[in-house]
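Participant: please find the sequence and the predicted model below.
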Amino acid sequence: MDPERFQKNAMYVETPEVFDAEKNFDDDGRIKRTGTLTTASAHIITAVIGSGVLSLAWAIAQLGWVAGPAVLLAFSFITYFTSTLLADCYRTPDPVHGKRNYTYSDAVESVLGGNKVKLCGLAQYINLVGVTIGYTITASISMVAVKKSDCFHKHGHQAKCSTSNNPYMILFACMQIVLCQIPNFSKLWWLSILAAVMSFAYSTIGLGLSIAKIAEGAPVRTTLTGVQVGVDVSASDKVWRTFQAIGNIAFAYAYSNVLIEIQDTLKSSPPENKVMKKSSLIGILTTTLFYVLCGCLGYAAFGNDAPGNFLTGFGFYEPFWLIDIANICIAVHLVGAYQVFCQPIFGFVEKWSKEKWSNSEFINAEHEVKLPLCGIYSVNFFRLVWRTAYVIVTAVLAMLFPFFNDFLGLIGSVSFWPLTVYFPIEMYIKQSNMKKFSFTWTWLKILIWVCLIVSLIAAAGSIQGLVQDLRKYKPFQAEQ
C-alpha cells in the first residue's frame, strides 16, 4: 500500500507525522483501528439507551408487573444472543482470520448473498434514517422541556407554557452539521463516551425522582396486568396499547444495525469478535439494568397513569433545576447517538459514489486544511455537501412531521425482526454449515418465527397509534 496514495484518497483526520505502513495501516491497507473494549461498550450504550428509556414506565404500565419486566428481559436476552452470532460474521469465512466485512450489508453479502443483501440494506437504512429523524425530534423536545420547566416553576403548573420545537430542531441540526464533518467513525469515540455518561446521568436523575415520589407515599394504582379495562382504558385500547408497548421495548434494544460498524472500529488484536461479545454483554447488561429500574420504579411512582416520558412529559415539576439538568443530558446524549446511527449511512453513500464516479475530482479529491489545535484536516467537497444536505433534510422532515417518534415505533418493530433476529441467525447457520433439522437448527428457526409474529403484532399496534396521531395532527402548532 502506497502511503502517499492513501493520504490523497482516504477520509481521515491526522496530525502531521511520518507515515509508517506497518504502524499506521491494518493488513487490508486501511488505516489502523484503535477501538477497545471500553470504546465499543460506550458506542453500544450510546446506541441502545436513548431518551426512550424514560418512556418505559408507560410501557410497563400497559403490560403490568408480570408481563412488563418479562418482556424487557426477553428482548435483552434475544438481543444479546443474536449479537454474539453477528459478531462472528464480522470476518468470513473464519470469524478470527477471515476477510473483514466493514458494514452489516457487507457481512450479509459475504455469507448469504443474492436478494437478501437488498432486503438487508433496505431494512437497515430505513431504520437508520428513521432513527436520525426521531432523534432530532426527541432532542428538540428535551430542549423545549427545559424552557417549559422554568415557565411552570415561575408561573405555576397550570400555566400555558407553549413553545415551538422548530428553533431547537434547527439548533440541533447546526451542531450535527459540524460533527458530521468528522470523516472517520473511530474518531468519534470521545463523543460516544460523553453520550454514554449523559445517558447514565439522566437515567439516574429519573430513577432518583421516581424513588423520591414513591417515598412521598402518594396513592397510585398498579396491577399485575397493567392498565385496567373499564377503569383506565377500553378493551380495544388495552389490546392496541399492549402491542405498542411491545414495539417500544423492541425498538429500545435495537442496535444490531450498527453492530458491525462498531466492531469495525476495534483493534485487530485481540480478535474483534471476542472483544465485541464482551462489549455486547457489558452494553446489554448495563442497559437492561437501567431499563428495568426506570420502567419498574417509574411505574411504581405513577401507576397506571404513567406519562409517556416523565421528564419531558412533566410527570415531575420540581425540583425544576434538576429536571433541567436531566433534559440537557438527554439532548447532549442524542447529539452523540445521532452520529452513531448516521455514520453508516454516510459510509454507504460515499463508498457507492466513489465506485460509481471513480474519476470525479469533486467526489474523490481530498484537500488539506490546517486547523489550529487539530493539525491537518482533509476536506472532501462531496462529503461536505452530502452530509450537510442529509442533516438539513432530516431536520426539515422532523419539523414537518413532529409525531414521527410514534412512527419510529413502527420502524423499530419492523426492523427488529430482520436486523436483530433473522439475518444474524441465518448467517450463523450458513457460516457454521449447520445440519438441517438438527436440534439447534430447529430451535433457531422457531425463534425466528416467534420473533416475526411478535414484530408483526407490535407493528400493528404502532400503525394504530400512528393513525390516531394523524387525526390529531395540527401542523406548525407550538408544542403544548
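Facilitator: In hand now; what should we look at?

Participant: okay, CA-based contacts and neighbour counts for the rest of this
Facilitator: OK.

Participant: now do the helix or strand harbouring residue 144: distance to the chain's middle.
Facilitator: Here residue 144, judged by DSSP states H and E, is contained in helix 115-155. For helix 115-155, the separation from the chain centroid amounts to 9 Å (computed by Cα atoms, centre = their mean, to the nearest Å).

Participant: packing partners of that helix?
Facilitator: For helix 115-155, the helices and strands in contact under the criterion 3 or more Cα pairs under 8 Å, 6 or more residues apart in numbering; DSSP states H and E are helix 104-111, helix 166-179, helix 320-356, helix 381-400, helix 404-415.

Participant: which of those helices has the highest mean neighbour count?
Facilitator: helix 404-415 (a mean of 24; mean count of other Cα atoms under 10 Å).

Participant: and it, how far out from the chain's middle?
Facilitator: Chain-centre distance of helix 404-415: 12 Å, with Cα atoms, centre = their mean.

Participant: what's the distance between residue 28 and residue 97?
Facilitator: Taking Cα to Cα, to the nearest Å as the measure, residue 28 falls 12 Å from residue 97.

Participant: brain fart, residue 269
Facilitator: For residue 269 relative to residue 97 (Cα to Cα), the value is 11 Å.

Participant: likewise for residue 405?
Facilitator: Using Cα to Cα, residue 405 is found at 41 Å from residue 97.

Participant: the structure to be compared is supplied as follows:
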Amino acid sequence: MQKFGDQNFQIEGCESGLEIHKDGNEEQDDDGKPRRTGNLWTASAHIITAIIGSGVLSLAWGVAQLGWIAGVSTLVIFSGITLYTSGLLADCYRSPVTGTRNYTYKEVVKNNLGQVMYMACAIVQYANLCGMVVGYTITASISMAAIQKSDCFHTRGHEVACKVSHNPYMIGMGILQIFLSQIPNFHKLSILSVVAAIMSFGYSSIGVGLALAKVISGKGERTTLTGVEVGISLSAADKTWRMFSALGDIAFAYTYSQILVEIQDTLKATPPENKVMKKANIVAVSTTTAFYMMCGCFGYAAFGNNAPGNLLTGFGFYEPFWLVDLANGFIVLHLVGAYQVFAQPIYSLVESSAKTKWPKSKFVNEEYVLGIGSNERSKFSINFLRLIWRSSFVIVATFLALLMPFFNDILAFLGAMGYWPLTVYFPIEMYIAKNRIKRWTWRWLGLQLINSTCLLVAVAAACGSIQGLNKSLKMYKPFEVME
C-alpha cells in the first residue's frame, strides 16, 4: 500500500499499464471511468455478434461463383489476414508513450499515426457504422417477410407468387431499436451480445443442416472446380463481376475491426487487455471460419452453381417450413443485437462530445433513476440527451431503410471502401510505426504485400457493388418493397 495525502491507493502493475483505484471505491477504473468487467467470453460474444451476420448464408453463392478451389482458399486466406491484423490492432490499444487507454479506434490511429490519419479514419469508420445499422434494418425486415412468405408457400403451394411488403417490418424494427438504444454503453450489452451470438449459431446450424440433408439424400446439384460456368445464360463479363462480388462478400464477412477497440475497452485491465483480446480474436475468428466453411461448402454442394443469394430468405429450402421460420426468427434476433453493437460507437461519439462541451448541463449529464421496488436490477436510468439523440438516430436510420430498399448495394460499396483501411491499412501502418520497421526490409515487404493484395480485392469488390447498384437504381421505387 502507498499513501497519498489522506487516502490510501493500491497500485497494481501490469503489462497493459498501471491501474490505480481508491480503497472502498470499486466502481471506478484507473482513469475515473466506470470499472470495466469484460472478459474473454464477453469479448468473444461481442465479436461473434458483429462478425457472423446473416451474410453467412450467402457464402454458398460466393463459393459457387469462385468454385471449390478459389472459394475455399479465399475463406481460409481472409480468415488468416483478419486474425493477423486484428492482433496488430489489439497491441495498439494502449498509447505507445504514456501507456494510457485509447477508448475508440480513431483515438488509436491519432496516437500512432497523427491528426490527418485520425480524420480519415473517423470518416471511414462512422460512414461504415451508419451504413451497417441501416443495412441491418433492411436485412431484418427481409427475414421477417420471409417467415410470412414461407407460411404462404406452405399453405398455397411453392408456385404461388406470395408478395409481401417489408415496410411494416422495418418500422417494427425501428420501434424496438428505440427502446434498446437506451442501453447506455458496450459494458451493458453483454447479455444482448451473448443471446445474439447464440442466435447466429442457431440459424447457421439450421442452414448447414438443411444443406447437408439435401446432399446426403442424393439431391445435391452439380458443382465444378471453377464455379459457375460461362455459357448462354452467363457472359464472361457477368462471370467476372460475380467473382469480384464474391471476393468482396467473403472478405467483408470477416470484418469487425471498426468496433474492435471499443470491444477491447470493455475488458478488465488485468490480465493485459491486448493478450485477452488476441485470445478473443482467435476464439471468434476460428468459430466463425468453421461456420463459414460449413455454410459455404455444404450450401454449394447442395445447390451447385444455382446456389441462392441466401439459403433461407432466398428459398433454397421450402420445407420443413417451421424450421425455415425458426431460422429466420433467429436471424432477426441476432440482427437486433448486432444493430446495437454497431450503433454504440456512434452514440458514444455524440454523447462524449456533448459532455466535453457542456460539462455542467443537466440535460447532457444528469441521470434519472427509474424502477419499481428496492431491487437494483429492476432499476434503470434515463438521460434526456441519450433519449432524444438516440431515438432520433434510429428514426432517421429507419427512414433511410424505407426510402432506399436497395441500400444493401450501397452497404456493399461502403463495406468495400471501409474494409481495406479499417481492417488492413491502419493496423499495419500503426504496427510499422510503433515497431519502427524500416522500409524495404523483408518484414516491411511482407506487410505491404498483404496491404496491396487486400486493396486490390477492395477495389474489385467496389466495382462489383457499383454495377449491382446501377441495376437496382433502374428498378427503384421509393418506399415500395414488395417481394
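Facilitator: Perfect, I can see it now. These numbers come from a predicted model, not from an experiment.

Participant: got a TM-score for the pair?
Facilitator: Once superposed, chain against chain, the TM-score is 0.93 (TM-score structural alignment, normalised by the length of structure 1); 461 aligned residues with a Cα RMSD of 1.6 Å.

Participant: where do the contact lists of residue 269 and residue 97 of structure 1 overlap?
Facilitator: Common neighbours of residue 269 of structure 1 and residue 97 (criterion: Cα atoms under 8 Å, 6 or more residues apart in numbering): none identified.

Participant: isn't residue 189 of structure 2 up against residue 183?
Facilitator: Yes. Using Cα atoms under 8 Å, residue 189 of structure 2 is in contact with residue 183, at 7.1 Å.

Participant: okay, the angle between the helix or strand harbouring residue 245 of structure 2 and helix 407-419?
Facilitator: Element membership for residue 245 of structure 2 (DSSP H and E) is helix 236-252. Between helix 236-252 of structure 2 and helix 407-419, the angle comes out at 60 degrees (axes from the mean of the first three to the mean of the last three Cα atoms, to 10 degrees).

Participant: and helix 236-252 of structure 2, what does it pack against?
Facilitator: With contacts defined as 3+ Cα pairs under 8 Å, 6+ apart, the packing partners of helix 236-252 of structure 2 are helix 59-90, helix 407-419, helix 442-474.

Participant: and that helix, which stretch of structure 1?
Facilitator: Aligning helix 236-252 of structure 2 against structure 1 (TM-score structural alignment) gives residues 235-251.

Participant: what's the mean distance for that stretch versus structure 2?
Facilitator: Here the mean offset of stretch 235-251 of structure 1 against structure 2 after fitting is 0.9 Å, by mean Cα distance after the TM-score superposition for structure 1.

Participant: can you check stretch 133-146 of structure 1 too?
Facilitator: Overlaying structure 2 shows stretch 133-146 of structure 1 at a mean distance of 0.6 Å from the equivalent residues (mean Cα distance after the TM-score superposition for structure 1).

Participant: in that stretch, what's buried?
Facilitator: In terms of neighbour count (16 or more other Cα atoms under 10 Å), stretch 133-146 of structure 1 has its buried residues at 133-146.

Participant: now stretch 259-268 of structure 2
Facilitator: Buried residues in stretch 259-268 of structure 2 (16+ other Cα under 10 Å): 259-268.

Participant: what of stretch 89-108 of structure 1?
Facilitator: Within stretch 89-108 of structure 1, the residues that count as buried by 16+ other Cα under 10 Å are 89-93, 95-96, 99-108.

Participant: now swap in stretch 304-322 of structure 2 and tell me
Facilitator: Within stretch 304-322 of structure 2, the residues scored as buried using 16+ other Cα under 10 Å are 304-318, 321.

Participant: go ahead and name everything in contact with it.
Facilitator: For stretch 304-322 of structure 2, contacts defined as Cα under 8 Å, 6+ apart pick out 55, 57-58, 60-61, 64-65, 142-143, 146, 150-151, 153-154, 158, 207, 210, 220-224, 227-228, 299-300, 303, 324, 327-328.

Participant: assign a three-state SS to residue 370 of structure 2, would you?
Facilitator: strand (DSSP: H, G, I helix; E, B strand; the rest coil).

Participant: residue 158 of structure 1 falls within a helix, correct?
Facilitator: No. Secondary structure of residue 158 of structure 1 (three-state DSSP): coil, not part of a helix.

Participant: how far away is it from residue 326 of structure 1?
Facilitator: For residue 158 of structure 1 relative to residue 326 of structure 1 (Cα to Cα), the value is 22 Å.

Participant: please apply the same query to residue 153 of structure 1.
Facilitator: Applying Cα to Cα to residue 153 of structure 1 and residue 326 of structure 1 gives a distance of 16 Å.
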